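**Student:** coords please:
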Amino acid sequence: MEAELAKGLAAHGWEDQRWTLARIKTVIGRCFHMACTIQGVRKLLARNGWSWQVPARRAMERDDEAVAGWGKEVWPCAEGWRRPVEPGSSSRTKPDSP
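**Tutor:** Now for the predicted structure:
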C-alpha cells in the first residue's frame, strides 16, 4: 500500500495533491480488490504510522504573500466577532445553578 501511495495522486488519476481517506479507500479497492470502510482506512493508516497532520513540505502552489496578507487583513476582522466572556450557568436546563 505504501508503494502505491508513494506513486502520488496523479498516478491514480487525481489532479490535485490532496490525499483523503475516500481516495485512499478507492486506491485500496482498485489495487488490492478489497472493500473497506473509511474508518477502516483511518485505522489501517494509524497502525502503519501514517498521520493526518501537517505535511513535511509546503505545497508548491503556496503563496506566502497572500498568507501574510490574510493574517494582517482578514484575521483581525474574524477575531473581533468573538462573544465577550461573561459569567454564566453550567447548566442549560437550570440557568440559576452555579
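**Student:** going forward, measure contacts between C-alpha atoms and count neighbours the same way
**Tutor:** Fine.
**Student:** Would you confirm that S51 contacts L44?
**Tutor:** No: because the distance of 10.7 Å does not satisfy CA atoms under 8 Å, S51 is recorded as not touching L44.
**Student:** All the helices of the chain, in order from the start?
**Tutor:** Listed in chain order, the helices of the chain (DSSP state H) span 2-6, 21-32, 38-47, 64-79.
**Student:** compare with the first, here's sequence two:
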Amino acid sequence: MPARLFLLCRGLSWRRHGVFGRSSCSRRAPRMRRSRGRWVCAESVRRWRRVWEQGGVSALRRRAATGRPPKLDDAQVETLRAALARGAQAHGFEADLWTLERVGAVVEQITGVSLSRASVWRLLTGRLGWSLQRPEWRAVERDDAEIARWIAHILTACPAPPEAASTTKPADLNRP
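**Tutor:** Here you go, the predicted model:
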C-alpha cells in the first residue's frame, strides 16, 4: 500500500485521510477520493505508488523547493548585513535613511551584483528580516523648548471648555 507509506512518511494517518477504505466518490467526480477534508485524485495515488516502487519510502519524502538559485550567497548577505548596520551616511548618503535604491546601490558596490527594486525588497524583508519603517517627519523650524513653554504657560492659562450641551446643535429627539 504505497499511499499508506506516503502518508505515514509525512506523519499523517492513512485512516484519517481515507485514501483507502469506503469510497465517497459518488457525490464528487468518480476519480476523486476524500482525504482530510480535501479531495485527492486517484492519479496522485497511482503516481505515489510508481514513485514508491522505483525509489522506496525515501522517494516519497518531501524535497527542497526548486527554482533559480539566489544571486547572493549567505556570505555575501552577511557582509551586506554588516554594511547596512553601519548606516546610510557611512556609505556617502546625506540622510541616514535606507531606500530601495540606496540599498541596491550598496549591494552593487559591495558584491558587484545588480538587483531590481523587487529583489532588494525580497532581500531586505526575507533574508535580512527587515520591515518597512517610515520616519516621523518634523518641521525644520520646530523648537521643542518653545513648544514646552507654550504648553506650560499659555495652554494651562486657557479656561476649560464648558461641559454643558452644545447650543449650536439641536438635541436629538430619537435618543433615549
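**Student:** Can you give me the TM-score here?
**Tutor:** Here the TM-score of the superposed chains, computed with TM-score structural alignment, normalised by the length of structure 1 as the reference length, equals 0.54; 64 aligned residues with a CA RMSD of 3.0 Å.
**Student:** quick revisit: nearest to R58 of structure 1, out of the helices of structure 1?
**Tutor:** Shortest separation from R58 of structure 1 across these is recorded for helix 64-79, at 10.4 Å, computed as CA to CA.
**Student:** Give me the most central residue, structure 1.
**Tutor:** Per CA atoms, centre = their mean, the C-alpha nearest to the average position across structure 1 is that of W52, at 6.4 Å.
**Student:** Please pull up the equivalent of it in structure 2.
**Tutor:** W52 of structure 1 maps onto L132 in structure 2, with residues paired by TM-score structural alignment.
**Student:** before we move on, what about R23 of structure 1?
**Tutor:** Aligned against structure 2 - with TM-score structural alignment as the criterion - R23 of structure 1 pairs with R102.
**Student:** what's the burial count for that match?
**Tutor:** Other residues near R102 of structure 2 number 15, with proximity taken as other CA atoms under 10 Å.
**Student:** which helices and strands sit right next to the top helix by length along structure 2?
**Tutor:** Looking across structure 2 with DSSP H, the single longest helix is helix 42-55. Counting contacts by 3 or more CA pairs under 8 Å, 6 or more residues apart in numbering; DSSP states H and E, the secondary-structure elements packed against helix 42-55 of structure 2 are helix 2-9.
**Student:** Correct me if wrong: E101 of structure 2 contacts S119.
**Tutor:** No: the pair E101 of structure 2 and S119 does not pass the contact test of CA under 8 Å, sitting 11.1 Å apart.
**Student:** Find residues that contact each of these two.
**Tutor:** Shared contacts of E101 of structure 2 and S119 (CA atoms under 8 Å, 6 or more residues apart in numbering): none.
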